[in-house]
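Asker: Everything below, folded, please.
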Amino acid sequence: MKETILLIALTLFMISIAILLYRVIAGPTLPDRAIALDTIGVNLISAIAIISIMLQTKAFLEAILILGILSFIGTIAFSKFIERGVIVERKGDS
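Answerer: Predicted coordinates for the structure are as follows:
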């Protein structure tokens, strides 16, 4: 029963990622694309956690942490780009 529920959840996460990938490609605005990318990161973390539970291993915990950090940094960089037009400001740029 537990395996069936986990498999259904994993399937729903994969469907959600596919729908969000469409939103990244055909999103009407840049903030919509940024939110879709952030949500894809969260769904990937959840899917990896479900796979880790199904395989009964802790080997994927490092991948979850790294993906979470990279997703957070990517979201911050994308939001700075949307707000200012640049990600890293230099002293010579005005």
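
Asker: use CA for all of it now, contacts and neighbours both
Answerer: Will do.

Asker: all helices for this structure, in order.
Answerer: 2-26, 30-55, 61-84 (DSSP state H).

Asker: and the ones you listed as CSV, adding mean neighbour count?
Answerer: Written out in CSV, the entries for the helices of the chain read as follows (neighbours: other CA atoms under 10 Å):
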stretch, mean neighbour count
helix 2-26, 15
helix 30-55, 18
helix 61-84, 15
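
Asker: to compare against the first, here's another:
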Amino acid sequence: MIAFALPFAIALMSLALLLNLYRLFRGPDAPDRILALDTLYINAIALIVLLGMSLSTRLYLEAALLIAVMGFVGTVALAKYLKRGSVIE
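Answerer: Predicted coordinates for the structure are as follows:
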């Protein structure tokens, strides 16, 4: 059962990434695109962790942590830009 669960989860996360890319490019306005980008990096983190589990290596977990930090900073910067029009005051 576990041998089936990991590839199934990877396939579903890949599908979620594709749907997020669709919303990112097709979003009706800027807040929808920022939300799609935020969800995209969260799904990318989950996919990287799943790949690390399937390959039994810890290197992917470190990459997932780096993506999480950069994604958080990027989301805050985009939200600040959307609210005020500039990132640096």
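
Asker: Residue in the first structure paired with Ala46 of the second structure?
Answerer: Using TM-score structural alignment, the equivalent of Ala46 of the second structure in the first structure is Ser46.

Asker: I misspoke; the intended subject was Leu78 of the second structure.
Answerer: With the correspondence set by TM-score structural alignment, Leu78 of the second structure lines up against Phe78 in the first structure.

Asker: Leaving out the residues flanking it, which one is nearest to that match?
Answerer: Distances taken as CA to CA, 6 or more residues apart in numbering put Ala34 closest to Phe78 of the first structure, at 6.5 Å, once the chain neighbours are dropped.

Asker: wait, doesn't the one you found sit right on Thr75?
Answerer: Yes. The pair formed by Ala34 of the first structure and Thr75 meets the contact definition of CA atoms under 8 Å, at 6.8 Å.

Asker: roughly how far apart are Glu12 of the second structure and Asn43 of the second structure?
Answerer: Quick fix: residue 12 of the second structure reads Leu, not Glu. Plainly put, Leu12 of the second structure is 10 Å away from Asn43 of the second structure if you go by CA to CA, to the nearest Å.

Asker: Same check on Leu15 of the second structure?
Answerer: Spatial separation of Leu15 of the second structure from Asn43 of the second structure under the definition CA to CA is 10 Å.

Asker: Repeat that for Ala79 of the second structure.
Answerer: 19 Å.

Asker: try Ala68 of the second structure
Answerer: Using CA to CA, Ala68 of the second structure is found at 10 Å from Asn43 of the second structure.

Asker: intersection of neighbour lists for the two?
Answerer: When contacts are counted by CA atoms under 8 Å, 6 or more residues apart in numbering, Ala68 of the second structure and Asn43 are jointly contacted by no residue.

Asker: Let me see the contact set for the match of Ala46 of the second structure.
Answerer: Phe13.

Asker: swap in Val87 of the second structure?
Answerer: Counting by CA under 8 Å, 6+ apart, Val87 of the second structure touches Ala77, Leu78, Lys80, Tyr81.
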